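Below is the sequence, then the predicted model.
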Amino acid sequence: MRPVIAVTSGEPAGIGPELCLRLADYQGEARPVILGDRDLLAERARQLGLDVELCDFCPKSDVHRSSLEIIHLPLAEPSVAGKLEARNGAYVLALLDRALAGCVSGEFAAMATAPVHKGVINEAGVHFTGHTEYLAEKTATPLVVMMLAGDTSRGPLRVALTSTHLPLKDVPAAITPAILEQTLRILHADLRGKYGIAEPRILVAGLNPHAGEGGYLGMEEIEVITPVLEKLRGEGMQLSGPHPADTMFTPPVLARGDAVLAMYHDQGLTALKYATFGQGINVTLGLPIIRTSVDHGTALELAGTGQADPGSLFEAVAEAARMASRKKL
């Protein structure tokens, strides 16, 4: 039996539903099950001229690969491609809650998520900063780590973040010795447990230009980052840095590591998305379940056109299945 991967269809007005429909062509080792409104999926398939057979998910029967299994959750309001509707904000969260419940119960081996629109969820009256933070709160996980990954011509590139969706002015205060240490421990543990890397090598970025230039451009490297690295090196972790971020993503440096830890969102993800956009994925580390996601947004301007590339969602589903298989070992 292929591992069952719950795939949330995300913001109904975005490209998520049509990307999920493309999974009817998926030929990998995962068994994707789409969570979404049946009528929405059927209508989007008609709009795009896709001949997709939708069938209800039956846990004990692995259907033929040409069919697309779904779990129906109804929209609050009809959805039009490209037009946001705040009243569907609760629907988007219901998809996540259903997928999470199935992962916790063992019904699903993992979950993969299509993109959501943070603004419309907040307009619906729910404070929402992202999948990562939402799933951490729902699972009572004190700290999770956001990591994006993708294949490049030189091999896999994995970039984890010490801080995520914060204004830049708030980043330095957020990078405390305790947070940095916990982040590195989570990253190290999941590189071993979920990626099968026995002795992970982690490249750690500095916060400031030139990694602080010996204190002339900032003291965070001297006062926060280096002491934490020295402590964990003493426990046997293979950590290098703090590296200047402007040279850390050059091939000679990347060749010395299995993953990068950046200090803030754009420091790490600009390089990652330049190298892998459209094929990269997002992974939430530290959760009691496996969760992967696409590396792009809702792309409202492409919704309903059939031009959206499903490559990232295909890879998110495949990587979720690979991690689920490693977990069984």
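Sure, I can see it.

use CA for all of it now, contacts and neighbours both
Fine.

which residues of this protein fall in helices?
16-22, 38-48, 89-105, 118-123, 131-138, 171-174, 177-193, 220, 226-233, 245-248, 251-254, 265-276, 311-328 (DSSP state H).

is it true that residue 130 touches residue 118?
Yes. Contact between residue 130 and residue 118 holds when scored by CA atoms under 8 Å: they sit 6.6 Å apart.

roughly how far is stretch 237-245 from the heart of the chain?
23 Å (CA atoms, centre = their mean, to the nearest Å).

what does that stretch rub up against?
188, 199-211, 221, 225-226, 229, 232-233, 262, 267 (CA atoms under 8 Å, 6 or more residues apart in numbering).

ok, 6 Å please
Residues outside stretch 237-245 that contact it (CA atoms under 6 Å, 6 or more residues apart in numbering): 201-206, 210-211.

In TSV, list these along with neighbour count.
Formatted as TSV, those follow (neighbours: other CA atoms under 10 Å):
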residue	neighbour count
201	18
202	25
203	24
204	28
205	29
206	27
210	19
211	23
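
and the two most separated of those?
201 and 210 (21.4 Å; CA to CA).

Looking at residue 130 and residue 118, which has the bigger crowd around it?
Counted by other CA atoms under 10 Å, residue 130 and residue 118 do not tie: residue 118 has more neighbours, with 18 against 15.

need the contact list for the more buried one.
Counting by CA under 6 Å, 6+ apart, residue 118 touches no other residue.

And residue 36, by the same measure?
9, 72-73 are the contacts of residue 36 under CA under 6 Å, 6+ apart.

Use this one as the comparison:
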Amino acid sequence: MKPIIGITMGDAAGIGPEIIVKSLTDKDIYDRCQPVVIGDVKILEKVKPIVEADVDIHVIQHVSEAKNEFGTIDVIDLDLLPEDLPFGQVSGEAGNAAYQYIARAVSLAKEKQINAICTAPLNKEALHKGGHLYPGHTEILAKLTDTEDFSMMLTAPNLKVIHLTTHVGLIKAIEMINPERTYKVIKLAHDTLTRAGMKNPSVAVCGINPHAGENGLFGNGEEEEKLAPGIEKAKQEGINASGPHPADTLFFRAARGDFDIVVACYHDQGHAPIKVMGIEDGVNITVGLKGGVIRTSVDHGTAFDIAGKNIADSRSMKAAINSAIELAPRD
């Protein structure tokens, strides 16, 4: 069975509608999944001539009504926006609509009508103007699924990375790392890949210090105190975990196939290798959401400055859809 991927339209004043329509002119996506867009049909119809897409828009109310045919975009139409919504302008109306698309997608995922969610970008200012005071997609998804323990996963060609910490300073990040967090993220990585059909995935944990501390030569024993107990706990549960490994060789080894996923300790330790491996094909993934909901996203913003001009590159959107296909739970 091909997984059903719910694609949320994001902020309609940005490039989301364009890159969705562009992506869904790729037959390979229809060969591998059943895409269903959650958004506003009027906006998608407006961008069709802009991106010169020869596709039909098929309005549905339920996923079961989808045609799932290449050349036809199936859309659950929430009908929240006017056709003349201007591109490139912050709008509370568009911000609220972007939130509602996500809420509907989460509802569909909870009901097992879709297997994964792929999100086009939203604009935080517009989101706040629309009355939804969240920093971004991840926090919305966590709230809607009543989730406390989740993590960011990034993928690029031949490399997957999951993070112990993200948007905090380096000193704070090291303070936040502890054995329980290390264990939980290892388990999130293992469970995500296992549910996606991978047997006995190998999870490699990156060291905090140069050379992973080199037996106390560098740092103050952070690897032994903060990482090793969590790794050992995971191993005792039968998870194929290893480390801590030195960062200067680990990402190369993972990219050549020695490991299925790397646990990075802080933001730049994980993000930098991903960007080097393929910044245009990078995908941001939220894992650990209750109910096994997988969410993938483009690794860029709404790009208001080029919206409506047929300039936007759809590669990251295609990569996000393909990651959703790959990681969609098979159970």
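It's in. Not measured: the values here are computed from a predicted model.

can you put the contacts of stretch 237-245 of structure 1 in CSV and add distance to residue 192 of structure 1?
Output for these, formatted as CSV (distance: CA to CA, whole Å):
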residue, distance to residue 192 of structure 1
201, 11
202, 12
203, 16
204, 17
205, 21
206, 24
210, 30
211, 28
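
List the ones among these that fall in strands.
Residues of these located in strands (DSSP state E): 201-205.

CSV for those, including distance to residue 94 of structure 1?
Below are those laid out as CSV (distance: CA to CA, whole Å):
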residue, distance to residue 94 of structure 1
201, 38
202, 36
203, 37
204, 36
205, 37
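
Kindly indicate which of the residues you listed lies nearest residue 166 of structure 1.
Of those, the one sitting nearest to residue 166 of structure 1 (CA to CA) turns out to be residue 205, at 17.5 Å.

Quick check, the closest one in contact with residue 264.
No. Residue 205 of structure 1 is beyond contact range of residue 264, at 9.5 Å (criterion: CA atoms under 6 Å).

List the residues that contact the most centrally placed residue in structure 1.
Most central in structure 1 under CA atoms, centre = their mean is residue 282, positioned 2.4 Å from the mean C-alpha point. By CA under 6 Å, 6+ apart, the residues touching residue 282 of structure 1 are 147-148, 292-295.

Residue 164 of structure 2 now?
By CA under 6 Å, 6+ apart, residue 164 of structure 2 lies in contact with residue 265.

For it, give its distance to residue 106 of structure 2.
Between residue 164 of structure 2 and residue 106 of structure 2 the distance is 25 Å, computed by CA to CA, to the nearest Å.

go on, residue 311 of structure 2?
Distance of residue 311 of structure 2 to residue 106 of structure 2, given as CA to CA: 30 Å.

Pick out whichever of the two has more residues nearby.
The neighbour count for residue 311 of structure 2 versus residue 106, taken as other CA under 10 Å, is higher for residue 106 (25 against 13).

How about the aligned partner of that one in structure 1, nearest residue that isn't a chain neighbour?
Here residue 106 of structure 2 is matched to residue 100 in structure 1, going by TM-score structural alignment. Nearest residue to residue 100 of structure 1 in three dimensions, chain neighbours excluded: residue 111, at 7.4 Å (CA to CA, 6 or more residues apart in numbering).

Map that neighbour across to structure 2 for me.
Matched across to structure 2, residue 111 of structure 1 falls on residue 117, judged by TM-score structural alignment.

which residues sit in contact with that match?
5-7, 295.

can you rerun that using 10 Å?
By CA atoms under 10 Å, 6 or more residues apart in numbering, the contact set of residue 117 of structure 2 is 4-8, 35-38, 102, 105-106, 108-109, 285-286, 293-297, 320-321, 324-325, 328.

ditto for residue 139 of structure 2
Contacts of residue 139 of structure 2 (CA under 10 Å, 6+ apart): 133, 145, 147-148, 150, 286.

I'd like the distance between it and residue 234 of structure 2.
Applying CA to CA to residue 139 of structure 2 and residue 234 of structure 2 gives a distance of 27 Å.

do residue 245 of structure 2 as well
Separation of residue 245 of structure 2 from residue 234 of structure 2 (CA to CA) stands at 16 Å.

do the same with residue 164 of structure 2
In terms of CA to CA, residue 164 of structure 2 sits 15 Å off from residue 234 of structure 2.

For stretch 84-99 of structure 2, buried residues please.
The neighbour-count check on stretch 84-99 of structure 2 (16 or more other CA atoms under 10 Å) flags 87-88, 90-99 as buried.

scratch that, stretch 272-286 of structure 1 is what I was asking about
272-273, 275-286.

Now render those residues as a markdown table, adding distance to residue 152 of structure 1.
Shown next, in a markdown table, are the buried residues of stretch 272-286 of structure 1 (distance: CA to CA, whole Å):
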| residue | distance to residue 152 of structure 1 |
| --- | --- |
| 272 | 10 |
| 273 | 11 |
| 275 | 7 |
| 276 | 7 |
| 277 | 10 |
| 278 | 12 |
| 279 | 10 |
| 280 | 9 |
| 281 | 13 |
| 282 | 15 |
| 283 | 17 |
| 284 | 21 |
| 285 | 21 |
| 286 | 25 |
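
Could you list the buried residues of stretch 20-32 of structure 1?
In stretch 20-32 of structure 1, counting by 16+ other CA under 10 Å, buried: 20-24, 26, 30-32.

and what of stretch 34-50 of structure 2?
Buried positions in stretch 34-50 of structure 2, judged by neighbour count with 16+ other CA under 10 Å: 34-45, 47-48.

Span of it from start to end?
By CA to CA, one end of stretch 34-50 of structure 2 lies 24 Å from the other end.

so it corresponds to what in structure 1?
Alignment of stretch 34-50 of structure 2 against structure 1: residues 31-47, by TM-score structural alignment.

Quick one: map residue 250 of structure 2 onto structure 1.
By TM-score structural alignment, residue 250 of structure 2 lines up with residue 248 in structure 1.

so who does its match touch?
203-206, 241-242, 254, 260, 262, 268, 271.

In TSV, list those along with distance to residue 123 of structure 1.
Output for those, formatted as TSV (distance: CA to CA, whole Å):
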residue	distance to residue 123 of structure 1
203	39
204	37
205	36
206	36
241	41
242	40
254	41
260	35
262	31
268	29
271	31
